[in-house]
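Peer 1: based on what follows, work out the 3D shape:
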Amino acid sequence: MRRTIPQRDLRNENAKVIDAVTAGETFVVTRNGEPVAELRPIRGGRRTFVSRDEIARLASTGVRIDHRKFRAELDHAIDQGV
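Peer 2: Reported below is the predicted structural model:
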């Protein structure tokens, strides 16, 4: 959920706002009624390990590609004579 708060509230209630952001809330900070910033949780970094089960789940929901048709379209789009 996205909430709008004035800059003054951010200054006066800093700890409460940061706790709410840590819990997943997003805030749009305004100055004189105009939005000037967005305060939101940081997304986690890139993972270095993906489990086999997750790979299998992702692969089963993916689009199936006909490799012959894909190759023909690629050969048509790219000059193979270079």
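
Peer 1: hey, let's count contacts and neighbours off CA atoms from now on
Peer 2: OK.

Peer 1: in stretch 58-70, what counts as buried?
Peer 2: Within stretch 58-70, no residue counts as buried by 16 or more other Cα atoms under 10 Å.

Peer 1: stretch 70-81 now?
Peer 2: So stretch 70-81, judged by 16+ other Cα under 10 Å, has zero buried residues.

Peer 1: for stretch 19-31, same thing?
Peer 2: Applying 16+ other Cα under 10 Å to stretch 19-31 flags 21, 25, 26, 27, 28, 29, 30 as buried.

Peer 1: okay if I get the residues you listed as a markdown table plus secondary structure and distance to residue 46?
Peer 2: Shown next, in a markdown table, are the buried residues of stretch 19-31 (DSSP: H, G, I helix; E, B strand; the rest coil; distance: Cα to Cα, whole Å):
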| residue | secondary structure | distance to residue 46 |
| --- | --- | --- |
| 21 | helix | 21 |
| 25 | coil | 22 |
| 26 | strand | 21 |
| 27 | strand | 24 |
| 28 | strand | 26 |
| 29 | strand | 28 |
| 30 | strand | 31 |
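
Peer 1: let's compare: structure for the following, please.
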Amino acid sequence: MSPQPEIITRRDMRDRSREILDAVQGGRSFTVTRDGHPIGQLVPLRRRRRFVSRQEFAAMSRTAPGIDLDTFRADQDATADAYPDAPCRR
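Peer 2: Coordinates of the predicted model:
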């Protein structure tokens, strides 16, 4: 569970913008208030990972569920047969 965002005022945002934006870049979230009412949130953008290391892939593979090849093939056949008029017939 992620921690609750820190509450800051509009004035805090104005006066401490560099410090706050550096904190957002570092992963922290903030709720901005005006007159005691929440008006917005500053949250870090999720960065998309492009690659998974070999070690991480191996670790994930060890805990992946096993595949029953007969069931997998039956699923493929059922899907392929569901579209008999497909231009790429088997």
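
Peer 1: could I get the TM-score for this pair?
Peer 2: In this superposition the chains share a TM-score of 0.68, using TM-score structural alignment, normalised by the length of structure 1; 81 aligned residues with a Cα RMSD of 2.4 Å.

Peer 1: would you turn the buried residues of stretch 19-31 of structure 1 into TSV with distance to residue 44 of structure 1?
Peer 2: Below are these laid out as TSV (distance: Cα to Cα, whole Å):
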residue	distance to residue 44 of structure 1
21	14
25	15
26	16
27	19
28	21
29	23
30	26
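
Peer 1: report how many residues lie close to residue 15 of structure 2.
Peer 2: As a burial measure, residue 15 of structure 2 scores 11 neighbours (other Cα atoms under 10 Å).

Peer 1: ok, now how distant is the equivalent of it over in structure 1 from residue 37 of structure 1?
Peer 2: Under the alignment (TM-score structural alignment), residue 15 of structure 2 maps onto residue 12 of structure 1. To residue 37 of structure 1, residue 12 of structure 1 is 17 Å away according to Cα to Cα, to the nearest Å.

Peer 1: ditto for residue 50 of structure 1
Peer 2: Taking Cα to Cα, one finds residue 50 of structure 1 at 34 Å from residue 37 of structure 1.

Peer 1: all the strands of structure 1, residue numbers only.
Peer 2: 2-6, 26-31, 34-39 (DSSP state E).

Peer 1: turn the ones you listed into TSV, including distance to residue 76 of structure 1.
Peer 2: TSV is the format used below for these (distance: least, Cα to Cα, whole Å):
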stretch	distance to residue 76 of structure 1
strand 2-6	48
strand 26-31	48
strand 34-39	46
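
Peer 1: residue 80 of structure 1 is nearest to which of the ones you listed?
Peer 2: Closest to residue 80 of structure 1 of the strands of structure 1, according to Cα to Cα: strand 34-39, at 49.0 Å.
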